[in-house]
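Q: how would this look folded up:
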Amino acid sequence: MNQAQATKNTQVQHMNPIQTNIVEPQGTVHHAPHDAALAARALTALRGLYEQPLALFSIVDSEEDLAEIETLAQRITAQSDVLVLVGIGGSSLGAEALVALRSANHSVRLMVMDNPDPESFAQMQQTVHPDRTSWLFISKSGGTLETVTQVMLVLDWLEHEIGAEGIRARCYACTEPTSSSLAKLADHYGMMRITHDPLLGGRWSCAANIGLVPAAVCGVDVRAVRRGMRDVLHHALHTEAEHNLAIQGALYAMRHAALGRTIHTIMPYVDRLEFLSAWCRQLISESLGKDGKGITPLAALGTVDQHSMLQLMLDGMDQQFFTVITTHQHGVGTKISKKLADVAGLSYLADKPLGDVMDAFQQGTIASLQAAGRPVRTLHVPVVDAYHLGALLMHIMIETILIADMMEVNAFDQPAVEDSKIRAKKVLGA
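A: Below you'll find the predicted structure:
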């Protein structure tokens, strides 16, 4: 699609499976001409990225890679009870967000080794059975020190447990097609190498094999994930600013950051979306925190963090703006016994399903935040499944790209993090 076609198609309303509502404190000033100019520029930039094409958008727009991903997942599933993913940051967070959808009775579970903590490594060795485990080593550069050090320890251990042939059959390395440390280790043992797209940054990689292989191994419908992502992408590309959910979300963030509310609290009321908040933390921090600018993402979980953070949210400094992620909970789940509700003196709960309790608290928190004069945006999906999780992931990625354009920072690099890596290597004698 060329630029002219993209512009023409903005008149078409494309489906977005996410419902959103923004309630801002009384007196919040909307600078309509300024907002319109920001939105127009950001939308033009987004369409320009699609035309380049940006690797993320090309991947989402295609299904050509999915058969290969599913075939690899079937191979791993057939030989494994556990898939151990050795990777950190963008190499693991997207996969964890997707694998949270895994059914409790699915045969394969995911274990992530990210932090190079000696105690955690020892616990892994005591937990897994090497002859019923597969290993996925992920590092875009192939030189991520936390990952490569653990890969070497795993390989040394596995060589004693299942031998070089076992390593070749059970270990997979995902990295760029370069001669990196991880690539050399993979070639030494004859492991299958999976190509990490050199043009796709780790924090954007949940849409690609890096996120989708672990998801498919754990029984997640990766075609539905990709479909949800694609629907949201085309809504963002082809919908004018006034009705464009990603544009409106970016303007919401910019308005409140300009007022000194630079903490974005992301609070799903769904346990399976807890890892989504952790993934957001990296995406937003690394994409926007540059040149003295940025937004600080704060991950929370309802109702758990009502018992740890809500006091601060409601009565502390007015530094936060909120995104509360909800789903249909009313009428869902096991019913509370009338007999026990009466015994407990809570007769109003008799015969109510557990979902009614969660629904009441998510409604109550949203109303409390609004009453306290806090800006609140809700993102609502009717059900938390692969399609709608894909939609949420893509919405947040596009919104982050748009905010970066509005802030005039590069969403796709992270130059400052290299300094700590260099210093760590010096400590180790490099």
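Q: rest of the way, CA atoms for contacts and neighbours
A: Fine.
Q: what's near enough to touch residue 72?
A: By Cα atoms under 8 Å, 6 or more residues apart in numbering, the residues touching residue 72 are residue 213.
Q: That one: what secondary structure?
A: helix (DSSP: H, G, I helix; E, B strand; the rest coil).
Q: measure it to residue 379 for me?
A: 34 Å (Cα to Cα, to the nearest Å).
Q: now do residue 153
A: In terms of Cα to Cα, residue 153 sits 42 Å off from residue 379.
Q: These two: who's more crowded?
A: residue 379 (18 against 11; other Cα atoms under 10 Å).
Q: gap between stretch 403-413 and the chain center?
A: With Cα atoms, centre = their mean, to the nearest Å as the basis, stretch 403-413 stands 18 Å off its chain's centre.
Q: which residues are in contact with the lengthiest strand in the chain?
A: Of all segments of type strand in the chain, defined using DSSP state E, the longest is strand 320-327. Strand 320-327 is contacted by residues 253, 256, 261-270, 313, 362, 366, 374-384 when judged by Cα under 8 Å, 6+ apart.
Q: Mind checking which of those residues are in strands?
A: The members of these that map onto strands under DSSP E are 263-268, 376-381.
Q: which of the contacts of strand 320-327 count as buried?
A: By neighbour count, with 16 or more other Cα atoms under 10 Å, those hold 253, 256, 261-270, 313, 362, 366, 374-381, 384 as buried.
Q: One more, please, to line up against the first structure:
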Amino acid sequence: MKLLYKTAHFTDQSIKKMSGVLEEYIAFLQDVARKNSYNQPESFINVPFDEKQINQVFTVNNLTVNQHLKYVLVLGIGGSSLGAKAIYDAIQGHYLLLQPEHFPKVFFMDTIDPDFRKHLEVLLKREAQTPEEVLITVVSESGTTLETRNNLEFLMQTFPHYKERVVILTNVDSPLWKEDCENPDKCLVVPRKVGGRYSVFTPVGMFPLSVVGVNILGLVEGAMEARKDGILPGVEENKALLSAVVSYMAYERGLTTQVSFVFNPKLESVGKWWCQLLAESLGKDGKGVTPLISVGTNDLHSMLQLYIDGPRDKFFNFISCESEMSREVRAVLSGVKKSFDEHKIPYTETILDRIDEHSLGYFMQTKMMEVIMLGKLMGINPFGQSAVEDYKKYARELLA
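A: Predicted structure coming up:
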């Protein structure tokens, strides 16, 4: 992966000076990596190295996946589903509407919309003749997520014969664990210190992806490489540090909206994953960076006018994969960058080697490490999301 930053309009000297502010934090992350435990919120950086966890994923996979499997239902919301969906869409899912004979298919039940449920019910009753054709993965670290619990209740009431086709992913001793993990062979543990939006390389992401044949070893190998780079002391080799510093300097300049402009539609869900990671981690104490996702070339015909001729409050990251761009798309992206240069609009470029498991693993681990470094620079705790808990409390009161 390449990260190009000269067009961000910051000097190497200023970037290096700002990176020095994070010297102690980088040393702390090195210590977290050295201890290789789950004692700190930052311990998500150790997840890709957890062989026991990956082996447990493969064990449950072997117990539940069969040649008849047609539909995988992922019950989760926010960090419990966005990471898996990002990778699934990039590797398989984006074009599955054009491949009606491809199985198994994944449905991410990240909504409690009754119309969605109705159509899903009709599909399963028509197309799934036996329980072996369906696998339900329930993802809730706390075990109390309202939408996830509600979707599980709906499925068990509508399809009680699917009960033995349920796999639970949660914290040990959560309400979900206590209620549904009498059979530990169908339960996978999510480390308690690893927050949802940092959990893509735990079973939260790895299990459902393994079920549909995604190379999860390639993902964790890419993430391992990114972790090694992400604890290096200088911006020359540490892309997470470089990107965090440049983003912070843009923020300090008043560029409080960050636009991820992906030039491959398969990466749209990766952009949505990044939006949650950035917004939920840093939107606190009256501070924050507002993330947006745009898709090239589509959004050149809807958003580009605003981006170039609107308020100068935005910082851009063009994300592309050289090996998967046509001559026409490459020309369009070059034209957009030239237009940005002429209007002196700052941006960086992230160029993926390929859109495959290793590259995605490297990119996503780098971005997670970037956001905690950015939080440190902004004086914000990038873990927890107290404001999100309010609606849950009020909703439960109304439903009681």
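Q: which among the ones in strands among the contacts of strand 320-327 of structure 1 gets closest to residue 244 of structure 1?
A: Among those, residue 379 lies closest to residue 244 of structure 1 (Cα to Cα), at 13.5 Å.
Q: ok so, going back, for the ones in strands among the contacts of strand 320-327 of structure 1, give me CSV that also has distance to residue 227 of structure 1.
A: Putting these into CSV (distance: Cα to Cα, whole Å) gives the following:
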residue, distance to residue 227 of structure 1
263, 31
264, 28
265, 27
266, 24
267, 25
268, 22
376, 28
377, 25
378, 22
379, 19
380, 18
381, 15
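Q: ok, which pair from the residues you listed is furthest apart?
A: Spatial extent of these (Cα to Cα) is set by the pair 263 and 381 at 23.7 Å.
Q: In which helix or strand does the residue nearest the centre of structure 2 reside?
A: Centrality entry for structure 2: nearest residue to the mean C-alpha point is residue 83, 3.1 Å, by Cα atoms, centre = their mean. Assessed by DSSP states H and E, residue 83 of structure 2 sits inside helix 82-91.
Q: Report all helices and strands that that helix contacts.
A: Applying 3 or more Cα pairs under 8 Å, 6 or more residues apart in numbering; DSSP states H and E, we find helix 82-91 of structure 2 packed against helix 203-211, helix 268-282, helix 357-378.
Q: Of these, which is nearest residue 12 of structure 2?
A: Checking the helices and strands packed on helix 82-91 of structure 2 against residue 12 of structure 2 by Cα to Cα gives helix 357-378 as the closest, at 17.9 Å.
Q: And the helices in the stretch 1-150 of structure 2, which stretches?
A: Secondary structure of the stretch 1-150 of structure 2 by DSSP state H, counting those that start in this stretch: the helices cover 12-19, 23-35, 51-64, 82-91, 114-127, 146-158.
Q: Residue 304 of structure 2 maps to what in structure 1?
A: Mapped onto structure 1 by TM-score structural alignment, residue 304 of structure 2 lines up with residue 310.
Q: and its match, how far is that from residue 265 of structure 1?
A: Counting by Cα to Cα - residue 310 of structure 1 and residue 265 of structure 1 are separated by 11 Å.
Q: before we move on, what about residue 287 of structure 1?
A: 16 Å.
Q: do residue 281 of structure 1 as well
A: Shown here: residue 281 of structure 1 relative to residue 265 of structure 1, a distance of 10 Å by Cα to Cα.
Q: Could you check which residue of structure 2 pairs with residue 176 of structure 1?
A: Residue 176 of structure 1 maps onto residue 171 in structure 2, by TM-score structural alignment.
Q: Same question for residue 400 of structure 1.
A: Applying TM-score structural alignment, one finds that residue 400 of structure 1 aligns to residue 371 in structure 2.
Q: Surely that match and residue 246 touch.
A: No. Using Cα atoms under 8 Å, residue 371 of structure 2 is not in contact with residue 246; the gap is 11.8 Å.
Q: related to what we said a few turns ago, beyond the longest strand of structure 1, next helix or strand please.
A: Downstream of strand 320-327 of structure 1 (by DSSP H and E), the next one is helix 338-343.
Q: quick check: that next one aligns to which part of structure 2?
A: Counting by TM-score structural alignment, helix 338-343 of structure 1 falls onto no part of structure 2.
Q: ok, and for that helix, which residues are buried?
A: Here helix 338-343 of structure 1 shows 338, 341 as buried, counting by 16+ other Cα under 10 Å.
Q: related to what we said a few turns ago, tell me the contacts of the match of residue 400 of structure 1?
A: Residues near residue 371 of structure 2 by Cα under 8 Å, 6+ apart: 244, 277-278, 281, 382.
Q: Would you mind giving those residues as TSV with distance to residue 217 of structure 2 added?
A: Formatted as TSV, those follow (distance: Cα to Cα, whole Å):
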residue	distance to residue 217 of structure 2
244	27
277	23
278	26
281	27
382	28
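Q: between those, which is closest to residue 158 of structure 2?
A: Closest to residue 158 of structure 2 out of the contacts of residue 371 of structure 2 is residue 277 (33.8 Å), distances taken as Cα to Cα.
Q: follow-up on the earlier one: now for the helices of the stretch 1-150 of structure 2, which one comes closest to residue 1 of structure 2?
A: Residue 1 of structure 2 lies closest to helix 82-91 among the helices of the stretch 1-150 of structure 2, at 16.1 Å (Cα to Cα).
Q: about what we covered before: how many degrees apart are the helix holding residue 83 of structure 2 and helix 268-282 in direction?
A: Orientation check (axes from the mean of the first three to the mean of the last three Cα atoms, to 10 degrees): helix 82-91 of structure 2 against helix 268-282 gives 160 degrees.
Q: what residues does helix 82-91 of structure 2 touch?
A: So helix 82-91 of structure 2 is in contact with 94, 108, 197, 199-200, 204-206, 208-209, 214, 266-273, 355-357, 360, going by Cα under 8 Å, 6+ apart.
Q: 7 Å - rerun?
A: With contact meaning Cα atoms under 7 Å, 6 or more residues apart in numbering, helix 82-91 of structure 2 is reached by 200, 205, 209, 266-267, 269-270, 273, 356.
Q: any idea what residue 284 of structure 1 aligns with in structure 2?
A: So residue 284 of structure 1 corresponds to residue 278, using TM-score structural alignment.
Q: Enumerate every residue touching its match.
A: Residues near residue 278 of structure 2 by Cα under 7 Å, 6+ apart: 291, 371.
Q: any idea how far it lies from residue 198 of structure 2?
A: Counting by Cα to Cα, the separation of residue 278 of structure 2 from residue 198 of structure 2 is 11 Å.
Q: Output the residue interval of structure 2 matched by the helix or strand where residue 7 of structure 1 lies.
A: Element membership for residue 7 of structure 1 (DSSP H and E) is helix 3-9. Aligned using TM-score structural alignment, helix 3-9 of structure 1 spans no residues in structure 2.
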